[in-house]
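Undergrad: show me how the following folds:
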Amino acid sequence: MTPKLQQRLAALRAQGHEVGLHGSIGTATDAQRLAQERHILAQATQGLRFHYLRWEPRNTPAWIEKAGFQYDATLGFAEHFGFRNSYCHPFYPFNFGTGTAHDFLEIPLNVMDATLHHPNYLQLGAHEILPALTPLFAEIEKFGGVASVLWHNENFDPANTTTGPRQFHEIMRQLSQRGAAFLTGHEISRHYPA
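TA: Presented below is the predicted three-dimensional model:
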């Protein structure tokens, strides 16, 4: 974490943006590394999503809780869009060790840009993306749930005509037309108190 990067993050926070941790490869299975990364970003970092959507169910939730995150947004599929937990609302994951809920909120991931076109996944064309996602958004709307969309920064390059800014804007336009509220993870967590 260079001083220049720290300044950039501080500027983003000062503008009202939320800065979360994108846990590096291996942190979902290494509590010490996760705690170290959390410590580096400590100032006001409340949210987490693990790289490659990694999650080890026997240990990862306890480590998220121990590291002090308010919410996690990892639980989704890389292979397809939808409901990994069969549920469109954020929830407090069950702690099998204590028989109670964990102290952090899980905000399920419904759609990831790489899922839509990557050669290992769905390989949808640009014109197929919105029609494929429309039933998902209708289901979320039906139950008053949360639509969580992950769009990687490199896909905002206008040269990307398949999962680029145009497709992102089409998705956001549809969500807006459906009356969606656009919230940060922290704002969502305030609507689902423990």
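Undergrad: switch to C-alpha atoms for all contacts and neighbour counts from now on
TA: OK.
Undergrad: and the helices in this structure?
TA: 3-14, 31-40, 60-67, 113-117, 126-142, 165-177, 185-191 (DSSP state H).
Undergrad: I have a second one here; can you model it like the first so I can compare?
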Amino acid sequence: WLEELHRRSGLHPIYFFPTGPYGRYDKNPAASHPEFAKLVRTLARHNRVGLHPSYRSSTEGKWLEVEKRRLEKLTGRAIGRSRQHFLRLRFPETYRQLLAAGIREDHTLGYAETPGFRASIARPFPWYDLLEERITELTIVPFQIMDVTLRQYQGLSTAEAWQSCLPLIEHSRKVDGHLITLWHNNSLSDEGAWLGWRDFYAELAQWCRRLKKDDVP
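TA: Reported below is the predicted structural model:
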């Protein structure tokens, strides 16, 4: 249903896949698991994909390159995008690690506790390394809305979440910005605590279609 929704809405999502080791903060399947590998290959055929680096890769840089190679092997293509686990960013170390590993586009910058414009801008921008006083090749793509922000951090119902998101959608539209949202697979399961959020996502997709936006992952 998700791929069909994106097709009907004219949206082009990016799927970020984890390929790191299982651990306390990393509960993903092994990259070698047949069903996981099949899912990655299937989605990568017609969609943009990126790496979801493990929690430990933030402080153990060697894992970033290992995980990137694993995803490249699965997809058969070079991987140049990432989104950090738990939005874990260390400045400037994280961005420098990404550059060293060949990542050129990162989608981590945003608030965990509240929707909004953490970068004060609704468009991608090049990362400027203040310590080295230079513009780098890394493009930062800030997001404005995350699923767990709405339901877990703020404890909103879907109706309340919609009222929280509408001003951000309107602000992005007024400045011809990019409305970027971040969603986890379990939040679209329509089960348990996430019951009803699949419909919320579908409504958001249709709203963006009406606004003629095609950049909401």
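Undergrad: work out the TM-score between the chains.
TA: Here the superposed chains carry a TM-score of 0.85, computed using TM-score structural alignment, normalised by the length of structure 1; 180 aligned residues with a Cα RMSD of 1.7 Å.
Undergrad: for the strand ranked longest in structure 2, packing partners?
TA: The longest strand of structure 2 (DSSP state E) is strand 134-140. With contacts defined as 3 or more Cα pairs under 8 Å, 6 or more residues apart in numbering; DSSP states H and E, the packing partners of strand 134-140 of structure 2 are helix 93-101, strand 105-106, strand 125-129.
Undergrad: same thing but at 7 Å, please
TA: When contacts are defined as 3 or more Cα pairs under 7 Å, 6 or more residues apart in numbering; DSSP states H and E, strand 134-140 of structure 2 sits against strand 105-106, strand 125-129.
Undergrad: would a markdown table of these with distance to residue 155 of structure 2 and mean neighbour count be doable?
TA: Formatted as a markdown table, those follow (distance: least, Cα to Cα, whole Å; neighbours: other Cα atoms under 10 Å):
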| stretch | distance to residue 155 of structure 2 | mean neighbour count |
| --- | --- | --- |
| strand 105-106 | 28 | 24 |
| strand 125-129 | 31 | 16 |
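Undergrad: of all those strands, which one is nearest residue 182 of structure 2?
TA: strand 105-106 (12.7 Å; Cα to Cα).
Undergrad: summarise which helices and strands the closest one is packed against.
TA: strand 81-82, strand 134-140.
Undergrad: what about those strands, which gets the closest to residue 180 of structure 2?
TA: Comparing these by Cα to Cα, strand 134-140 comes nearest, at 12.0 Å.
Undergrad: I'd like to know how far residue 155 of structure 2 sits from residue 125 of structure 2.
TA: 31 Å (Cα to Cα, to the nearest Å).
Undergrad: what's the most buried one of the helices and strands packed on strand 105-106 of structure 2?
TA: Most buried of those by mean neighbour count (mean count of other Cα atoms under 10 Å) is strand 81-82; its value is a mean of 24.
Undergrad: residues in structure 1 aligned with that one?
TA: Aligned by TM-score structural alignment, strand 81-82 of structure 2 falls on residues 47-48 of structure 1.
Undergrad: re earlier: check the fit of the longest strand of structure 2 onto structure 1 and give the mean distance.
TA: Averaged over the aligned pairs, strand 134-140 of structure 2 sits 1.2 Å from structure 1 after superposition, using mean Cα distance after the TM-score superposition for structure 1.
Undergrad: run the chain-centre distance for that strand.
TA: On the basis of Cα atoms, centre = their mean, to the nearest Å, strand 134-140 of structure 2 is displaced by 19 Å from the centre of the chain it belongs to.
Undergrad: so how far is the host helix or strand of residue 7 of structure 2 from its chain's centroid?
TA: In the assignment (DSSP states H and E), residue 7 of structure 2 maps to helix 2-9. Between the centre of helix 2-9 of structure 2 and the centre of its chain there are 18 Å (Cα atoms, centre = their mean).
Undergrad: so what secondary structure elements neighbour that helix?
TA: Secondary-structure packing of helix 2-9 of structure 2 (3+ Cα pairs under 7 Å, 6+ apart): helix 197-210.
Undergrad: against residue 111 of structure 2, how distant is the spatially closest residue to residue 90 of structure 2 that is not a sequence neighbour?
TA: In this structure, residue 90 of structure 2 finds its nearest non-sequential neighbour in residue 58, 7.8 Å apart by Cα to Cα, 6 or more residues apart in numbering. Going from residue 58 of structure 2 to residue 111 of structure 2 by Cα to Cα gives 18 Å.
Undergrad: and if you look at residue 212 of structure 2?
TA: 25 Å.
Undergrad: what do you get for residue 104 of structure 2?
TA: 21 Å.
Undergrad: go on, residue 166 of structure 2?
TA: Applying Cα to Cα to residue 166 of structure 2 and residue 111 of structure 2 gives a distance of 17 Å.
Undergrad: who's more crowded, these two?
TA: residue 111 (18 against 13; other Cα atoms under 10 Å).
Undergrad: which position in structure 1 pairs with residue 107 of structure 2?
TA: By TM-score structural alignment, residue 107 of structure 2 lines up with residue 73.
Undergrad: could you tell me where the helix or strand that comes right after the helix holding residue 7 of structure 2 falls in structure 1?
TA: Later in the chain than helix 2-9 of structure 2, the nearest helix or strand by DSSP H and E is strand 14-17. Counting by TM-score structural alignment, strand 14-17 of structure 2 falls onto no part of structure 1.
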